[in-house]
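Q: one predicted model, sequence on top.
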Amino acid sequence: MTYSAADIPVWAAILIAFFLLAGAFLALLGAVGFLRLPTFYERIHAPTLSTSWGTGGIMTASILFFSISGGRLVAHELLIGIFITVTTPVTFMLLARAALHRDRVENHPDIPRRDGVTPGDDTTVN
């Protein structure tokens, strides 16, 4: 049975709205974390987690809406979820490694060197 967008059952509309709002809230949370956290390393953590889960919520809402309104399973959005799940951690790791390399080259005082010694630290490694 197919439905138009206006004829979706109330239970389905509530479920779709829940996933849509939860996904949007998580994406907003990542954006706020990106703006508010003090260091680059903390800043890239919040959007990485929230965009994955936020996209998952919005993707679930989309799957439910188009599956119910079309009367058949519509799962094209799963490809988007798979690509985001694969690419987000890789991007996070590449950005963090690039920033770590840059900070080590510039001898940033808070970043440990490869030998474990923090520049400016008076303690020695035994």
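A: Done, it's in. The structure presented is a predicted model; accordingly, all values stated were derived computationally and were not measured.
Q: all contacts plus neighbour counts: C-alpha atoms, from now on.
A: Fine.
Q: surely Thr118 and Arg104 touch.
A: No - using Cα atoms under 8 Å as the test, Thr118 is too far from Arg104 to be in contact (10.1 Å).
Q: mutual contacts of these two, please.
A: 111-112 (Cα atoms under 8 Å, 6 or more residues apart in numbering).
Q: so where do the helices sit in the chain?
A: Assigned by DSSP state H, the helices in the chain fall at 10-36, 40-43, 45-70, 77-105.
Q: quick one: contacts for the most centrally placed residue in the chain?
A: In the chain, the centroid-proximal residue (Cα atoms, centre = their mean) is Thr51; its distance is 2.5 Å. By Cα under 8 Å, 6+ apart, Thr51 lies in contact with 26-27, 30.
Q: second structure follows, compare the two:
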Amino acid sequence: MNMFIDVLTAICLLVGALMSLAAAIGLLRFPDLMSRMHAATKPQVLGLLLMLAAVGLQMRAWALLPILMIAWLFQLLTVPVSAHMVGRAGYRTKHRRPELLSVDELDQVVASVVEDDSNR
């Protein structure tokens, strides 16, 4: 049984590390802010979950489970909010590549707000 848990821990650590590596490579290789933002958030949250699961499996302590769950929950709640704010700031400061977007849903909204502000 101990060997099975050790193998499962190793698998979780390896896959979690690969997910974190994929996030880092995506940050370096992707061409624009929006795709970099996606690369920084999606695999990183799953990679952290797998790392925390590996820690929980290896420590084998029920008292550690709530702490690990809270750590992952805070990560799960804060990463999308921070990614949204970075994306919003990047859109407003024109750090985007419109030719890579298939649909720009905010273009009309921003244009109407700018138009309303100029009429005042």
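A: Perfect, thanks for sending it. From a predicted model like this one, the values you see are computed outputs, not experimental measurements.
Q: and Leu95 of the first structure? What does it align with in the second structure?
A: By TM-score structural alignment, Leu95 of the first structure lines up with Val86 in the second structure.
Q: how about Phe66 of the first structure, what's its partner in the second structure?
A: Alignment note (TM-score structural alignment): Phe66 of the first structure maps to Met59 of the second structure.
Q: what separation do you get for that match and Met19 of the second structure?
A: Distance, Met59 of the second structure to Met19 of the second structure, using Cα to Cα, to the nearest Å: 22 Å.
Q: neighbour-wise, which of those two wins?
A: Met19 (21 against 12; other Cα atoms under 10 Å).
Q: what lines up with the residue nearest to the centre of the first structure in the second structure?
A: That one, Thr51 of the first structure, aligns with Gln44 by TM-score structural alignment.
Q: from Arg36 of the second structure, how far off is the residue lying closest to Leu57 of the second structure once chain neighbours are set aside?
A: Distances taken as Cα to Cα, 6 or more residues apart in numbering place Thr9 nearest to Leu57 of the second structure, at 6.2 Å, with adjacent residues excluded. From Thr9 of the second structure over to Arg36 of the second structure the distance is 29 Å, taken as Cα to Cα.
Q: one more: Leu52 of the second structure?
A: Note on Leu52 of the second structure: its distance to Arg36 of the second structure, by Cα to Cα, is 24 Å.
Q: check Trp62 of the second structure too.
A: From Trp62 of the second structure across to Arg36 of the second structure, the span is 37 Å (Cα to Cα).
Q: neighbour count: the two, which is higher?
A: Higher neighbour count among Trp62 of the second structure and Arg36: Arg36, with 20 against 10, using other Cα under 10 Å.
Q: for the closest residue to that one other than its chain neighbours, give me its contacts.
A: Closest residue in space to Arg36 of the second structure, ignoring its immediate chain neighbours: Leu27 at 5.0 Å, by Cα to Cα, 6+ apart. Taking Cα under 8 Å, 6+ apart, we find Leu27 of the second structure in contact with 36-37, 39-40.
Q: how close does the residue mapped onto Leu78 of the first structure from the second structure sit to Leu52 of the second structure?
A: Aligned counterpart of Leu78 of the first structure in the second structure: Met69 (TM-score structural alignment). Separation of Met69 of the second structure from Leu52 of the second structure (Cα to Cα) stands at 8 Å.
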